[in-house]
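Student: Just need the structure, nothing else, for what follows:
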Amino acid sequence: MTESRPPFPPFTHETAIQKVQAAEDAWNTRDPERVSLAYTVDSQWRNRDVHVVGRAEIVAFLTQKWQRELDYVLRKSLWDFHDNRIAVRFQYECRDAGGQWFRSYGNELWEFSPDGLMARREASINDRRIDETQRRYFGPRPESERGAEIVLW
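Tutor: Have a look, this model is predicted:
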């Protein structure tokens, strides 16, 4: 059985938005196994200064990430797309074990295989300490906010 994950490239504006929202929804589950299924078995990532290759490493990476980044919640928005590539902006909030909250900002470049699985992901991320009162995100995005841009700062 061949794995696939619609929508498939080449992307339209509508299908690129669907792909971005599906990624946001999956990451907000904080389930490394579920998230890994959206990637090719040999997917390559650059996440900050870490290089990850393949689903097993993706699962290990995400497991460690979500053990450190507690109450993680993510927002993504489409920046651009072309053929089998999508660029996104994102923000996520989380706290560490000591209770310090962070908002992380970044950009991702995605490249997809013809079957709709992500073969390459490059993420550039910056972190900012925030006070708990500065939080914007409290769980998965409500239906009424889907497709909305995320604020810059």
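
Student: use CA for all of it now, contacts and neighbours both
Tutor: OK.

Student: For the chain, just list every one of the helices.
Tutor: Remark: helices assigned in the chain by DSSP state H are 13-27, 32-36, 55-68.

Student: The first one: which residues count as buried?
Tutor: In other words, helix 13-27. The neighbour-count check on helix 13-27 (16 or more other Cα atoms under 10 Å) flags 15-27 as buried.

Student: To check against the first, give me the structure of this:
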Amino acid sequence: MAVSTQVSLVPPFTRESATAKVRRAEDGWNTRDPETVSLAYTVDSRWRNRSEFVNGREAIVAFLTRKWSRELEYRLIKELWAFDGARIAVRFAYECHDAQGQWWRSYGNENWEFDEQGLMKARYACINDLAITEAERLFHWPIGRRPDDHPELSDLGL
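Tutor: Predicted coordinates:
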């Protein structure tokens, strides 16, 4: 699904703009570039990620740098769950492996809130991890943006 440049990605969201916002976030995270990803958040953005609390862009960059130094070959799919006004709820799954070669699929839900410029000011993530074998992997595209023709979470039965 290519994101149209004609869709306004600021609140209040429509189904089309919320879906585009989710894909834009997925694309950003799949770059695994903490500095670039941090620019989608307000300078004072507040996060809860699992049991960790992250506040502000500098802390987001530090968090993502740590995350992607241990979550190797990271690939993520996000899917719109619900939206209203300036809020979007998503479900997601990502696959990666650790330094020992153990593959993981992590499942979760995120609740997002945006400011008037479309920057995320709050992110609350709940995540569960499942050890998988390499043969159980479902996300095989080259590192980077998920191809438009790759199945989404619902298509994969996740």
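
Student: Need the TM-score between these chains.
Tutor: The TM-score (TM-score structural alignment, normalised by the length of the first structure) is 0.92; 148 aligned residues with a Cα RMSD of 1.4 Å.

Student: rewinding a little: possible to save the helices of the first structure as a markdown table with distance to residue 83 of the first structure?
Tutor: Formatted as a markdown table, these follow (distance: least, Cα to Cα, whole Å):
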| stretch | distance to residue 83 of the first structure |
| --- | --- |
| helix 13-27 | 10 |
| helix 32-36 | 23 |
| helix 55-68 | 24 |
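
Student: now for those, which one comes closest to residue 90 of the first structure?
Tutor: Closest approach to residue 90 of the first structure among those is made by helix 13-27 (9.1 Å; Cα to Cα).

Student: Can you check which part of the second structure the closest one sits on?
Tutor: The alignment of helix 13-27 of the first structure onto the second structure (TM-score structural alignment) covers residues 15-29.

Student: For the spatially closest residue to residue 21 of the second structure that is not a sequence neighbour, the count of nearby residues, please.
Tutor: Nearest residue to residue 21 of the second structure, sequence neighbours excluded (Cα to Cα, 6 or more residues apart in numbering): residue 9, at 6.0 Å. Each residue near residue 9 of the second structure was counted by other Cα atoms under 10 Å, and the total is 21.

Student: Ok, residue 148 of the first structure next?
Tutor: 12.

Student: Over to residue 86 of the first structure?
Tutor: 22.

Student: The second structure: which residue goes with that one?
Tutor: Per TM-score structural alignment, residue 86 of the first structure is aligned with residue 88.

Student: Tell me who's in contact with the nearest residue to its match once chain neighbours are set aside.
Tutor: Closest residue in space to residue 88 of the second structure, ignoring its immediate chain neighbours: residue 112 at 5.2 Å, by Cα to Cα, 6+ apart. By Cα atoms under 8 Å, 6 or more residues apart in numbering, the contact list for residue 112 of the second structure reads 87, 88, 89, 120, 121, 122, 123, 124.

Student: What residue in the first structure is paired with residue 112 of the second structure?
Tutor: For residue 112 of the second structure, the residue aligned by TM-score structural alignment is residue 110.

Student: follow-up on the earlier one: let me have the contacts of residue 112 of the second structure in CSV, extended by distance to residue 153 of the second structure.
Tutor: As requested, the contacts of residue 112 of the second structure are arranged in CSV below (distance: Cα to Cα, whole Å):
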residue, distance to residue 153 of the second structure
87, 21
88, 17
89, 15
120, 23
121, 26
122, 24
123, 20
124, 20
